[in-house]
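Peer 1: Below are the sequence and a predicted model; questions follow.
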Amino acid sequence: MLAYTCAELIGGNGFIAAFCAGLTLGRIASKSVLQKLYEFGEAEGQLLTLITFLLYGAVMVFPSLSEATWQTWLYAVCSLTVVRMLGVAISTSSLKLQLDTILFIGWFGPRGIASIVYGLLIVEKENLQGSELMFSTMVVTVLISVFAHGLTAFPGANWYANRISNKEHIHETMPEMKPVEEMPVRLPWRE
């Protein structure tokens, strides 16, 4: 937070400053300190996500709905289905995942919190042509996503679990079944 604030005060990019600060801390901190920071970051991240969605629902939705056209709604639906699924399929093509996994990740994958942050960055720019349209499109897209993904989360997770469990004969060869570390760190630890 300090790196972000300092960078913004001098006209720099707060996100890049926060990333660099985290990268530096990860290089010099011990494993026990990093584990505590990881746990704190998870809890804090969840809290900030909830607050962001609370403010999104309370402040942004109704003004943007009044400006939304049928084209905005159509683009939002296409963005959450075709564009998102295609992007996930392309970005995971080298992983050789099962079609079920690609569909599941494509539907439930990237979350709307980044869209809200980027939308706020658009609003911050004063002379950006079409910023109102971009912002209202983002709001409508996230709104549809909240309902669509929220309502399909339980049945979608059950569908995916059933589809994967039916493929027990190939479990060992499926990239989806490779064990992963809880917190993969690519830098050497310093004790």
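Peer 2: Ah, there it is.
Peer 1: contacts and neighbour counts: CA atoms only from here.
Peer 2: Noted.
Peer 1: residue contacts, L103?
Peer 2: Each residue near L103 by Cα atoms under 8 Å, 6 or more residues apart in numbering is listed here: M85.
Peer 1: Which helix or strand contains it?
Peer 2: Assigned by DSSP states H and E, L103 falls within helix 99-108.
Peer 1: Now whichever helix or strand comes after that helix: buried residues?
Peer 2: Downstream of helix 99-108, the first helix or strand assigned by DSSP H and E is helix 113-124. Residues I113, S115, I116, G119, I122 are the ones in helix 113-124 that count as buried (16 or more other Cα atoms under 10 Å).
Peer 1: and L55, how far is that from G119?
Peer 2: L55 is 13 Å from G119, where distance means Cα to Cα, to the nearest Å.
Peer 1: repeat for Y4
Peer 2: For Y4 relative to G119 (Cα to Cα), the value is 18 Å.
Peer 1: other SSEs contacting the longest helix seen in the chain?
Peer 2: For the chain, the longest helix by residue count, based on DSSP state H, is helix 131-165. Contacts defined by 3 or more Cα pairs under 8 Å, 6 or more residues apart in numbering; DSSP states H and E place helix 131-165 against helix 61-67, helix 70-78, helix 99-108, helix 113-124.
Peer 1: Second structure for comparison follows:
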Amino acid sequence: MTSAPSDRTRVRRMNKRAHYDEATIHPILDAQPMCTVGYVFNGSPVVTPTLQWREGHHIYWHGSSASRMLETCEDADVCVNVTIFDGMVMARSAFNHSCNYRSVMAFGKAFKVTDVAEKEARLKTFTDTLWPGRWDMLRKMTQKELKATTILGLELSEVSAKVRTGPPGDDEEDYALPIWAGVVPIGYRFGPLIDDPRLLPGVTAPDHAKNFKFG
């Protein structure tokens, strides 16, 4: 499904990199849990990093019920950005240096998930999206914990992606220069697990911890 860009989501600079289709947007959101939420607090612009997850045509993020960001964003206009940094693009001129990336920007009015059963279901999806099967291994959330947690959502109705891939785009005459050019790939490195020193004897890491990855 491809949606027409709104005035806020239309990419004007380097618009050849713009995408407005779910087939491009959804995989970027699914590949990167870290996002930034932009909003206005007491008349000033604020950007807060947090974790997001997608369910269908919505994204969600959560935090403490005492969170300034969550309280401010409820029923307010927000801008959510997700970016994956894939590489440094080194050209034969400083002007043509760039980077490879995949990014999504979504606008809209954030809404609060108020139903307790729905809130728990959303948190289960969030947990199992990162670590499949983990929710059912864990101690059940208490009503106090659920009350202390706020979840906000945003419909993906006003959203765009911007993507750059490939080698440098040098001026044609610069290709004759004896200067190295290319791409320095960038990715996540996941190190060996570090056990909690208070693990009970015989408790070992599950596969969803050993094989954890995203990006």
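Peer 2: Noted; the coordinates are in hand. Only a predicted model underlies this, so the values are computations on that prediction, with no experimental measurement involved.
Peer 1: After superposition, what's the TM-score here?
Peer 2: Here the TM-score for the pair of chains, by TM-score structural alignment, normalised by the length of structure 1, is 0.26; 82 aligned residues with a Cα RMSD of 5.3 Å.
Peer 1: circling back: taking their axis directions, the helix holding L103 of structure 1 and helix 131-165 sit at what angle?
Peer 2: Taking axes from the mean of the first three to the mean of the last three Cα atoms, to 10 degrees, one finds that helix 99-108 of structure 1 is oriented at 150 degrees with respect to helix 131-165.
Peer 1: For helix 99-108 of structure 1, buried residues please.
Peer 2: By 16+ other Cα under 10 Å, the buried positions in helix 99-108 of structure 1 come out as T101, I102, L103, F104, I105, G106, W107, F108.
Peer 1: ok, of those residues, which one's closest to W159 of structure 1?
Peer 2: F104 (9.1 Å; Cα to Cα).
Peer 1: What residues does the closest residue to that closest one other than its chain neighbours make contact with?
Peer 2: With sequence-adjacent residues excluded and distances taken as Cα to Cα, 6 or more residues apart in numbering, F104 of structure 1 is closest to Y160, at 6.9 Å. Y160 of structure 1 makes contact with D100, T101, F104, according to Cα under 8 Å, 6+ apart.
Peer 1: Adding distance to I28 of structure 1 as columns, could you present the residues you listed in a markdown table?
Peer 2: Shown next, in a markdown table, are the contacts of Y160 of structure 1 (distance: Cα to Cα, whole Å):
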| residue | distance to I28 of structure 1 |
| --- | --- |
| D100 | 41 |
| T101 | 37 |
| F104 | 38 |
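Peer 1: out of these, which one sits closest to M138 of structure 1?
Peer 2: F104 (22.2 Å).
Peer 1: Is it correct that V104 of structure 2 falls within a helix?
Peer 2: No. Looking at V104 of structure 2 with DSSP: H, G, I helix; E, B strand; the rest coil, it is strand, so not inside a helix.
Peer 1: mind listing what it touches?
Peer 2: Contacts of V104 of structure 2 (Cα under 8 Å, 6+ apart): I25, I28, L29, N81, V82, T83, V159, S160, A161, K162.
Peer 1: Out of these, flag the one nearest to Y101 of structure 2.
Peer 2: Comparing the contacts of V104 of structure 2 against Y101 of structure 2 with Cα to Cα places T83 closest, at 7.0 Å.
Peer 1: nearest residue to F107 of structure 2 other than its sequence neighbours?
Peer 2: Nearest non-adjacent residue to F107 of structure 2, counting by Cα to Cα, 6+ apart: C79, 4.6 Å away.
Peer 1: Okay, and the one you found sits in which element?
Peer 2: Per DSSP H and E: strand 77-90 holds C79 of structure 2.
Peer 1: ok so, going back, any idea how far the residue nearest to F107 of structure 2 lies from K124 of structure 2?
Peer 2: In terms of Cα to Cα, C79 of structure 2 sits 25 Å off from K124 of structure 2.
Peer 1: any idea how far K124 of structure 2 is from the closest residue to R102 of structure 2 other than its chain neighbours?
Peer 2: Counting by Cα to Cα, 6+ apart, R102 of structure 2 lies nearest to V163, which is 4.5 Å off, once chain neighbours are set aside. To K124 of structure 2, V163 of structure 2 is 31 Å away according to Cα to Cα.
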